[in-house]
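A.B. asks: Build the 3D model from these lines:
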Amino acid sequence: HRVLLCEDIMSRDVISVDEHAPADQARHLLLDHNIRTLPVTDAEGGLVGVVGLRELTKATDAVRAVMSKAGTASPDTPAMSLLPVLTDGRSHAVVIVDAERRIIGLITQTDLLAAAARVHMADTTLAAA
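C.D. replies: Have a look, this model is predicted:
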């Protein structure tokens, strides 16, 4: 079997918000879609950061004023290499980007945990055979 890559487990329908959008719009997107991390894009659609409810709690400005640096990876990055980022206590997702920093996917803690469980179960089944 081969190494599991980010492109194998990433969510492809990524909801994002423009950096100039009001904080209220970002709050609504997070709550309406029940997500924890919202990628923030520039006018060309490139990733410039991420925002979550914690940053938006008291924000009244545009999203750009409260966004933080995004954890990123490429589609061909081994998925398990995201483990340190997604277990740091601060990051809930890693944004998968192409060479121009356009968003092509997102991997959450839950995505990585589910993939690790599938790999573990497959390894356990092979070992028992």
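A.B. asks: going forward, measure contacts between C-alpha atoms and count neighbours the same way
C.D. replies: Will do.
A.B. asks: Strands along the protein, start to end?
C.D. replies: For the chain, strands defined by DSSP state E occupy the ranges 17-18, 38-41, 47-51, 72-73, 93-97, 103-108.
A.B. asks: So for the third one, what gets flagged as buried?
C.D. replies: What it means is strand 47-51. For strand 47-51, the neighbour count (16 or more other Cα atoms under 10 Å) marks Leu47, Val48, Gly49, Val50, Val51 as buried.
A.B. asks: Going by distance to Leu82, which of those wins?
C.D. replies: Val50 (16.7 Å; Cα to Cα).
A.B. asks: Nearest to Thr57, out of the strands of the chain?
C.D. replies: Of those, nearest to Thr57 by Cα to Cα is strand 47-51, at 10.7 Å.
A.B. asks: Now show me the structure for the sequence below, then we'll compare the two:
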Amino acid sequence: MIVEEVMSRDVITLSPQDKIESALKLLNEHHIRHIPITDEEDQVVGIVSDRDIRDAAPSILAAEQNLDILESPLQSIMSSPVITAHPLDFIEDIASLFYDYEIACVPVTHANKLIGVVTEKDILYTLIQVTGIREQSSQIEIRVPNKIGTLPKIAQIISDRNTNISSVFLYPSKEDQSERVIVLRVQTMNPMPIIDELKKQGYHVIWPNLPGMSE
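C.D. replies: Got it, this is the predicted structure:
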């Protein structure tokens, strides 16, 4: 999935010369946490977050304190330069940016002009969709050798039982780096026939592993 499929296109912006007070008002009115700062050509020159404002004026909600700070221009507190994304970037790359740089919002630009923003919330919601967790389904986790052709064989077992796969994830096994854990979400509320067949064919099902279930 790419950024343009999940980004918000209706973006509220301000200029570097606008006051901190204006940003605070917009953040509260629209229940947002970030405002891209753009120049007259719609190019991103900075970004301001609710945390930036709190850091600049930690007692702005106290009676009549720091009012002079609210009159300062946003260019005095905005973060710059800004990490941006392209609409054709993959969302997992953006998630990596959030983690590596400890940020929660990335403006999306095309031809150097702002066209949207993508936030941590957008990425989290997309992950929920990708996993298929909101569908009626069951999760199965299988530890397998990291060998070519393993996944198609497992998929065939599931297909033979007239069951669709909602999502597939793989990650390295903590027990053995030469193995992988395949996480499947299958469209059935009774995965036991599939689990029994997987075990019959020698696969190590690690979830579900309920009391009374045979290895």
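A.B. asks: related to what we said a few turns ago, how about a markdown table for the strands of the first structure, with distance to Ala26 of the first structure added?
C.D. replies: Shown next, in a markdown table, are the strands of the first structure (distance: least, Cα to Cα, whole Å):
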| stretch | distance to Ala26 of the first structure |
| --- | --- |
| strand 17-18 | 7 |
| strand 38-41 | 8 |
| strand 47-51 | 8 |
| strand 72-73 | 20 |
| strand 93-97 | 16 |
| strand 103-108 | 17 |
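A.B. asks: Ok, which of these comes nearest Leu31 of the first structure?
C.D. replies: Going by Cα to Cα, the one of the strands of the first structure nearest Leu31 of the first structure is strand 38-41, 10.6 Å.
A.B. asks: what do we get in the second structure for Thr110 of the first structure?
C.D. replies: Thr110 of the first structure maps onto Lys121 in the second structure, with residues paired by TM-score structural alignment.
A.B. asks: Look up how far Leu127 of the second structure lies from the aligned residue in the second structure for Pro75 of the first structure.
C.D. replies: In the second structure, the residue paired with Pro75 of the first structure is Pro87, using TM-score structural alignment. Relative to Leu127 of the second structure, Pro87 of the second structure is positioned 18 Å away (criterion: Cα to Cα, to the nearest Å).
A.B. asks: Compare those two (neighbour count), which wins?
C.D. replies: Pro87 (21 against 14; other Cα atoms under 10 Å).
A.B. asks: Let me know whether that one touches Met1 as I believe.
C.D. replies: No - using Cα atoms under 8 Å, Pro87 of the second structure makes no contact with Met1, being 10.6 Å away.
A.B. asks: Please name the residues that touch whichever residue in the first structure pairs up with Leu26 of the second structure.
C.D. replies: Under the alignment (TM-score structural alignment), Leu26 of the second structure maps onto Leu29 of the first structure. Contact partners of Leu29 of the first structure, counting by Cα atoms under 8 Å, 6 or more residues apart in numbering, are Ile15.
A.B. asks: what residues does the longest helix along the first structure touch?
C.D. replies: The longest helix of the first structure (DSSP state H) is helix 109-128. Residues outside helix 109-128 of the first structure that contact it (Cα under 8 Å, 6+ apart) are Ile9, Met10, Ala79, Met80, Leu83, Leu86, Thr87, His92, Ala93.
A.B. asks: Which positions within it qualify as buried?
C.D. replies: Gln109, Asp111, Leu112, Ala115, Ala116.
A.B. asks: surely Glu100 of the first structure meets Gly45?
C.D. replies: No - using Cα under 8 Å as the test, Glu100 of the first structure is too far from Gly45 to be in contact (9.5 Å).
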